[in-house]
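**Student:** have a look at this fold, sequence not included:
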């Protein structure tokens, strides 16, 4: 890519491999102005130190309704579902919402899920059998799906309804479509009924605890509870599915690293962290808005300007990570931004890490042979501005002798 050639953001080539474009931007246009599909200008910040600083700077806000024009907002009947959550809120609303969720979504609760996560993983691998070919994104995707639905207390008979919305919600191409609107309305109605049932007969699940938790005698409203369910569905499923898929993909593409991990399985947590840095499931943080005129790297962004913070680009910044383009699970002490930074740091990061570690660990422990079933260039990757990960990952596998 020449100095004078502008990068094509979010096109097919970028979707397959965004990192050469990010490298060009960090060097030549670290605060890059581009145009959103809705026709509005936006700015993409790509250098690690800038991304980290602005993730925590209150001069960038999250409230869509405060800054976006009416035509760019979700439809009025769905707006509460998509905006009344922690991710789309600013203090003091965000502070209250996060404090309420943190009361019940604790580190202890996440760790208590370890036996169940292990059990579900083993059940998934049992269904795979001793040898064959499978799409690991689909197969291992059953793990985070099962765990988040059980955590929320969703009856198994209704999982298909939740899964359909989650797939649409993570597909940025479908947002605003008639199918997306219909699925969202149906899930909103169902979730309202589920909340009403749990108010009468609470269970031992996260949603029941969210219903009864209080902060200074104030709890979550029904609209806030519905919005929280939608947020947890996306955060608890699609990003973890992508993390597991990307981890397997990069290990298979780097057999020396796979061999190292097999020989030294204690490196598994570091391997997950390296995938999060190198090719994490969140390419950009969710959009923010300048609350006043700001300047970043000499570039003026006006009040109300839409800003994207390049989490994926930050992980490849050579000023932060030596030899950043190399996938290396033996790295230590590298601090990535895959889960964000500041008040909006992902509250489910511990669960994603735990599921990733268990899924990859049990997979490698069971199968002596794992290899891609198709050339890497034939794989499809999630399109869009936010999510990153393989759409499918066909592999051939063979179990260890027992």
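**Tutor:** In hand now; what should we look at? The structure presented is a predicted model; accordingly, all values stated were derived computationally and were not measured. Numbering: from 1, shown residues only.
**Student:** alpha carbons only for contacts and neighbour counts from here, please
**Tutor:** OK.
**Student:** contacting residues around residue 184?
**Tutor:** Residue 184 sits next to 78, 165 when contact means CA atoms under 8 Å, 6 or more residues apart in numbering.
**Student:** try this one side by side with the last:
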């Protein structure tokens, strides 16, 4: 069986001799996804792919064409630009997901982004640093004095606690909210059974957030939910459905991406002793290191949905109207035409114009929060857990390739010599 018949154990070069990449290129790429990406870039960087299954779709693998595509108005984020069957599938499975800025073009995108832009400024996120530090230390306090742990538990708990505090979601509700929004982040599923469960989760989180909005209107504060309500009430151009959909987006983006940043970055750092020693010796490099982790092992490996609104070409490849266009961020981030020695981890790399948070109008609004969380987490882990090291063979790490655009680890077992006090 060749790779393009559903088995990605074949070589990239062998696979690319065929016309269409299989869905497995996204959800089961085998042991060397960066090798697949390099092979794509070395040939024609715009290639057909069967994803969503049955759709006319293409991947864009190089930096230059990805940059152009980010700014191409012919590539729409609107769900109603997609084929009718996909619109029906997504609206039936999870209508709460498709009424926020990530599924909108200007002027609706501009209007919806205003809901969050004033809350997620770099200055306001920096003001959260002391509390993020406190939460990080609390989570490390809960670890054993020494031994082995699954670091992904901390990686998920840190951003989830931060975003829930930012939203003022009660402690008792956080576990269920996390479960439901993670399920929504992978919509739509390729099978009816999981889509049925998805609709249940969608209905539950919609009801919960509508109730939260109603409660918050009676108890306004300085939390993000209150900020969104004030912005909506001032402009009077936002529906309740748009508020709910925006909250779902913020919870998904506010914890899953950062969890992957911490996990992906830690495993990369522990495999590069020279860079580990460099960051241990100079914690002031944390911000630069975060940018390199984002580039080297992007927590979001491809861009969110884009659909051609007319017949067009990308790098000479014909793209028909209603085709899906997937921007391979993890591939563009390792393009040798854009980065010197791109397969080398270098926490001092500058400049570092990666696409981990997207680019242009749809640049991730939550990027300032994720960056602060990462710049707190990495030096704190290294300072408080001396001897931090991987337990498992790096080749045996269990990467998650689900139906979402994220790429992270299912678990990351690490060991350390002792747990130091704050």
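**Tutor:** Noted; the coordinates are in hand. Quick caveat: nothing in here was measured; it's all calculated off a predicted structure.
**Student:** what about residue 370 of structure 1, neighbour count?
**Tutor:** For residue 370 of structure 1, the count of nearby residues is 19 (other CA atoms under 10 Å).
**Student:** do the same with residue 116 of structure 1
**Tutor:** When counting by other CA under 10 Å, one arrives at 13 neighbours for residue 116 of structure 1.
**Student:** quick one: map it onto structure 2.
**Tutor:** Aligning on TM-score structural alignment places residue 116 of structure 1 opposite residue 131 in structure 2.
**Student:** tell me which helix or strand its match sits in.
**Tutor:** Secondary structure assigned from DSSP states H and E places residue 131 of structure 2 in helix 129-141.
**Student:** measure how far that helix is from the centre of its chain, please.
**Tutor:** Mean-position distance between helix 129-141 of structure 2 and its chain equals 22 Å (CA atoms, centre = their mean, to the nearest Å).
**Student:** which other helices and strands contact it?
**Tutor:** Secondary-structure packing of helix 129-141 of structure 2 (3 or more CA pairs under 8 Å, 6 or more residues apart in numbering; DSSP states H and E): helix 151-167, helix 367-384.
**Student:** where does the shortest one end up in structure 1?
**Tutor:** In this case it means helix 151-167 of structure 2. Using TM-score structural alignment, helix 151-167 of structure 2 lines up with residues 136-152 of structure 1.
**Student:** pull the residues that contact the matching stretch.
**Tutor:** Applying CA under 8 Å, 6+ apart, the external contacts of stretch 136-152 of structure 1 come out as 117, 120-121, 124, 155-156, 159, 163, 205-208, 229, 232-233, 236-237, 240-242, 244-245, 355, 359, 390-395.
**Student:** of those residues, which belong to helices?
**Tutor:** 117, 120-121, 124, 159, 163, 206-208, 229, 232-233, 240-242, 244-245, 355, 359 (DSSP state H).
**Student:** about what we covered before: buried set for the match of helix 151-167 of structure 2?
**Tutor:** Of the residues in stretch 136-152 of structure 1, 136-137, 139-152 count as buried by neighbour count, 16 or more other CA atoms under 10 Å.
**Student:** now check residue 358 of structure 2 against structure 1: what is it aligned to?
**Tutor:** Aligning on TM-score structural alignment places residue 358 of structure 2 opposite residue 340 in structure 1.
**Student:** quick one: neighbours of that match, just the number.
**Tutor:** Residue 340 of structure 1, neighbours per other CA under 10 Å, totals 22.
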